[in-house]
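In: Sharing a model that was predicted from the sequence below.
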Amino acid sequence: MGISLDGLASGLDTTALIGSIMQSEALPQTLLKNKSYDIQSMVSALQGLNSKVAALATQATAAAKPGALNLYSATTSSTNVVATTTAGAAAGSIDFQVTRLAQTQVTLSNNVVGWPYTTMTINSGGQSFTITPLTSNLDDVVTAVNAAGAGVVASKVAVGGGEYRLQFAATKSGSAGAFSISDPGTTFTDAKLAQDAELQLWAGTTSQVAVTSSTNTFTDVLPGVSITAKDLTTSTATLTVSRDDAGITKVASDLVDGVNGIFALVSSKSAVSTSTNIGGTTTSAGLFTGDSTVRTVNQNILSAASLPVGTPPRSPSEIGISITKTGTMEFDATKFGAALAADAAGTAAKVQELAGRIASAATAASDKYTGTLTTKITGQQSEVRDLADRISDWDTRLASRKATLQSTYSGLEVALSNMKAQQSWLTAQLGGLSTGSNSA
């Protein structure tokens, strides 16, 4: 525990005095700390912007890929059948009827209590599997079958009176999962036969063709189109594939929203705010205010989204994508839909051209190695590290200065104390001399 010498001889509050001196001498370090805080705030804001620009680059790149807007939707006239599309779908239609659903084979043993301690044989998928249970216990039989990899799952089912049946179910549906099973002394009954689903194309005509599937899903009935049957159809149904205007519109609308998200963030971080307090009115500039890098990124994306497209070049406003007076983008779904109806291929091509330009501008800004925003962030992070080193140096310097001041003032107090003691001694001596002279 330190000893305070405050005012022992001088009457001064040396601790407060040293604190005042140190506060003054620490001013350069305080300025460095404030600068570091400001730069770190800017780095955080730039990182947020960079993340949004990178997301826009990914979104726009996907929209610009060949075939990205070749979107089609499929429907059927039957509620018992669901249609889905994948890449490569094209407009078309076909009549069909679901005449059979897929089944998974289920085979049952007769009622048993235990199992004859013999060898069981399962034929499945063109292979023969010999299974020997560890004991006649039914649980051991189930374990042995399930471990054999024979494409069959066994279960023990209680049927009352202390008796059980073993159920054997194929692991694959349809004829692909068909199996046979035998064991001396045990009989087996098929509760469900292995069965493929069947689809009749051009049902009811002389061109009718049967198509089968081991599941209830038929892939590529039309290019890029699959249908899944939930039940049989009682009559002929129609599969229709048409251009997905809603999906294409959403891609274009989402692209405009992505661009506006960048503009909104830049605008919010560039806004100048004022606040009023007792001392008057204070004006504060946003973090991005006057920043040339951010301004360039914003302008490049705006140009990419608003400059003419197509051959000959035409304004994107003709397909419902326009720039507003405030410098943001606007999407008119009605106008876009009309353009799509009039020229689907041309409209999609213009959207993809815009997407390609936006992807290039956003990638140039956010690339993790060469992006302009990335480079600026890296430079400012380096400056923060440099400031941290300088602040640390000031800690050492100020600690040394404080120790010096404490030593100086402590020495002063000791010196003053000694002088006071000497003064008291001299005063006493002089007093003694005076008394002796008077006595004589």
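Out: In hand now; what should we look at? Numbering: from 1, shown residues only.
In: CA only for contacts and neighbour counts going forward, please
Out: Noted.
In: Can you tell me the number of residues neighbouring G2?
Out: 4 (other Cα atoms under 10 Å).
In: quick one: it is in a strand?
Out: No - the assignment for G2, made by DSSP: H, G, I helix; E, B strand; the rest coil, is coil rather than a strand.
In: helix or strand for T212, which one?
Out: Taking DSSP states H and E as the criterion, T212 maps to strand 209-213.
In: Return the list of helices and strands in contact with that strand.
Out: strand 197-201 (3 or more Cα pairs under 8 Å, 6 or more residues apart in numbering; DSSP states H and E).
In: re the thing from before, could you point out the helix or strand that follows the strand holding T212?
Out: strand 217-222.
In: Mind listing what's buried along that following strand?
Out: In terms of neighbour count (16 or more other Cα atoms under 10 Å), strand 217-222 has its buried residues at 217-219, 221-222.
In: relative orientation of that strand and strand 197-201 in degrees?
Out: 20 degrees (axes from the mean of the first three to the mean of the last three Cα atoms, to 10 degrees).
In: Give the other helices and strands that strand 217-222 contacts.
Out: Using 3+ Cα pairs under 8 Å, 6+ apart: strand 217-222 touches strand 225-229.
In: which residues touch the helix or strand just after the strand it packs on?
Out: For strand 225-229, the following helix or strand on the C-terminal side (DSSP H and E) is strand 237-243. Taking contacts as Cα atoms under 8 Å, 6 or more residues apart in numbering, the residues outside strand 237-243 that touch it are 70-78, 83, 89-97.
In: Report the buried members of these.
Out: 70-76, 78, 83, 89-90, 93, 95-97.
In: let's bring in a second model and compare:
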Amino acid sequence: MTSAINFLGTYSGIDQTSIDKLMEAERIPLTKLTDKKTTITNKQNAWKDINTRLNSLFEKLKVLQDASTFTAKKSTSTDDNIVSMTANSKAIAGSYKINVSSLATATNVIGGKVLEEGQKISDELHLNGTIKLTNHEGIEIEIQIEDSDSLKTITNKINLSTKTTGISSSIIDGRIILSDVKTGNRNIEVSGTLVEDLKLGTDKEVNYGTNAKFTVNGIEVERSTNEITDVIENITINLKKTHQNSSEYETINIVNDNDKVVSAIKDFVDQYNSTMQFIEEKFSSGNPEVANSRGVLAGDSSLQMLHSTLRRMVTSPIQNPNTSIRDISQLGISTTDKSGVLKFDQEKLLDSLNQNAENVINFFSTDLDGEKKGFVPKLNNYIDSYISKSNGVVKNKTESFERSLKDINRQIEIFNTRMEKKQEYYTNMFSKLDTAMMQAEDQMNWLTAQLGAFSTSK
């Protein structure tokens, strides 16, 4: 099969390069559409970034609305390796002297040696029957032993029931060891047809668990566990080692964890400054002498409104009868200059917390006439008007951008189709022109030849 020979431009001088230049001129409107699409996409992405930053600011503020941020407690012990405490937010700050005379231990049953010399724990014992375990509460479980079971599989069967019985099993020196998962003086009973074969009957040794004994500020206490939750309200005491004598003790202080408040305030200030700086970059009118300095959202009134309102709301006073604090500067947060960047003086905050923590809590958030009022609800209600997934400003703008992009994509698709047809038209038209010029040249040559022949005949 022979391919068609393309004579485009042979006679007219208008070749493919000429057509490409014509099409380049025809595609100028497409460049404008593409540029418009890029601009809208950049604006859409900028608003998405703003939404992310506002959402982060929203979450940082919520931490300041949570009372547990301000009421968290921490403990310090003179020796955490002997005794420590953990306290919840409701615990009362105080100091405690603790002496530990004994720790709680668990009951364990040590069976006699089952394996003979040379036997392995995985060897079959060729036993058929049952053993029955009964815990301190009277809960019992019967375990079926089969001919193919080894010492290892028997202990595995016991451990499969640990969640039910609270009794675990291990193997030491060819013996079955049964241990209560709970500490204190508790019973473990073993019975069944194979109790003697497994050396858990007359051959067993029982070590009963003991209770923990300690003193708190001189008061003697005894408990069945080393983790005690019912001696000091809202405080857990963790016993780890015993003291050498009764005169020794560890001092544990329960204090307010103001570090948590300081960290929360720092996080808010940092996120606020970062968010506001990002917004300023996006709506900046730029420097005419500096290329690409104009922000992608320059002139966007919604963004300018967001920036100015947030800046005003952060520093403006609040009206709240439940606190004497009127604005955030009283807690060490203030603007550094006309730019509105926030700075944080934590000592001022700590002074306010030490004087009246409730006063600080109520400034950030308090219940007033059945509604949340204060610094955090005020800001977050406004931020939510932008980031709300149902009717927020960002959502509405994003949908508008998507509609515009959809329309531009449709225009680009139509334009490209038209350009394909246009190129076909130019190619066909100039091909016909070349053909016509070739035919005209042939006719001219024929006519010239005829005239030459006529002149010769004379």
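Out: Received, thanks. Quick caveat, the model's predicted, so the values are computed rather than measured.
In: Would you mind reporting the TM-score between them?
Out: After superposition, the two chains reach a TM-score (TM-score structural alignment, normalised by the length of structure 1) of 0.85; 421 aligned residues with a Cα RMSD of 2.8 Å.
In: Which of the contacts of strand 237-243 of structure 1 fall in strands?
Out: The strands, defined by DSSP state E, take in 72-76, 83, 92-97 from those.
In: Show me the contact partners of the strand or helix carrying I19 of structure 2.
Out: If you go by DSSP H and E, I19 of structure 2 is part of helix 16-26. With contacts defined as Cα under 8 Å, 6+ apart, helix 16-26 of structure 2 is touched by 8-9, 419, 422-423, 426-427.
In: how far is the next helix or strand after it from where the chain is centred?
Out: The helix or strand immediately downstream of helix 16-26 of structure 2 is helix 28-65, counting by DSSP H and E. Relative to the centre of its chain, helix 28-65 of structure 2 is centred 21 Å away, using Cα atoms, centre = their mean, to the nearest Å.
In: Which strands or helices does helix 28-65 of structure 2 pack on?
Out: helix 258-283, helix 346-364, helix 375-387, helix 393-457.
In: redo that, cut-off 10 Å
Out: Judged by 3 or more Cα pairs under 10 Å, 6 or more residues apart in numbering; DSSP states H and E, the packing partners of helix 28-65 of structure 2 are helix 68-71, helix 258-283, helix 346-364, helix 375-387, helix 393-457.
In: which bit of structure 2 covers stretch 285-296 of structure 1?
Out: Aligning stretch 285-296 of structure 1 against structure 2 (TM-score structural alignment) gives residues 294-305.
In: and the matching stretch, how far out from the chain's middle?
Out: 30 Å.
In: What of stretch 175-188 of structure 2?
Out: Taking mean C-alpha positions (Cα atoms, centre = their mean), stretch 175-188 of structure 2 and its chain are 42 Å apart.
In: follow-up on the earlier one: among the contacts of helix 16-26 of structure 2, which two are most distant?
Out: Across the contacts of helix 16-26 of structure 2, no pair lies farther apart than G9 and M419, at 20.8 Å, counting by Cα to Cα.
In: Spatially, what comes nearest to the alignment partner in structure 1 of E196 of structure 2 if we skip its sequence neighbours?
Out: Alignment note (TM-score structural alignment): E196 of structure 2 maps to P184 of structure 1. Nearest non-adjacent residue to P184 of structure 1, counting by Cα to Cα, 6 or more residues apart in numbering: T118, 7.3 Å away.
In: same check, this time on K266 of structure 2
Out: Nearest non-adjacent residue to K266 of structure 2, counting by Cα to Cα, 6+ apart: F344, 7.2 Å away.
In: for the one you found, what are its contacts?
Out: F344 of structure 2 is in contact with 262, 265-266, 269-270, 329, 331-336, counting by Cα atoms under 10 Å, 6 or more residues apart in numbering.
In: got it, and A197 of structure 1?
Out: Contacts of A197 of structure 1 by Cα under 10 Å, 6+ apart are 98-103, 173-175, 211-218, 229, 232.
In: What subset of those residues is buried?
Out: The buried subset of these (16+ other Cα under 10 Å) comprises 98-103, 173-175, 212-218, 229, 232.
In: And the residue minimising distance to the centre of structure 1, how far from V259 of structure 1?
Out: Centroid-nearest residue in structure 1, with Cα atoms, centre = their mean: A55, separated by 9.8 Å. Separation of A55 of structure 1 from V259 of structure 1 (Cα to Cα, to the nearest Å) stands at 10 Å.
In: Wait, T347 of structure 1 touches I321, no?
Out: No - using Cα atoms under 10 Å, T347 of structure 1 is not in contact with I321, being 11.1 Å away.
In: Quickly list what's touching both of those two.
Out: F336.
In: quick one on the thing from earlier: could I get the contacts of helix 16-26 of structure 2 as TSV with distance to I110 of structure 2?
Out: Output for these, formatted as TSV (distance: Cα to Cα, whole Å):
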residue	distance to I110 of structure 2
L8	103
G9	105
M419	91
K422	96
Q423	95
Y426	100
T427	99
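In: Could you export these as a markdown table, including neighbour count and distance to Q144 of structure 2?
Out: As requested, the contacts of helix 16-26 of structure 2 are exported to a markdown table (neighbours: other Cα atoms under 10 Å; distance: Cα to Cα, whole Å):
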| residue | neighbour count | distance to Q144 of structure 2 |
| --- | --- | --- |
| L8 | 20 | 95 |
| G9 | 17 | 98 |
| M419 | 16 | 84 |
| K422 | 15 | 88 |
| Q423 | 16 | 87 |
| Y426 | 17 | 92 |
| T427 | 17 | 91 |
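In: Now the aligned partner of T249 of structure 1 in structure 2: closest residue in space that isn't a chain neighbour?
Out: T249 of structure 1 maps onto V262 in structure 2, with residues paired by TM-score structural alignment. In space, and not counting its chain neighbours, V262 of structure 2 is closest to Q346: 6.6 Å by Cα to Cα, 6+ apart.
In: residue contacts, the one you found?
Out: Taking Cα under 10 Å, 6+ apart, we find Q346 of structure 2 in contact with 259, 261-263, 265-266, 331-333, 352.
In: Looking for the alignment partner of S360 of structure 1 in structure 2.
Out: Match for S360 of structure 1 (TM-score structural alignment): N381.
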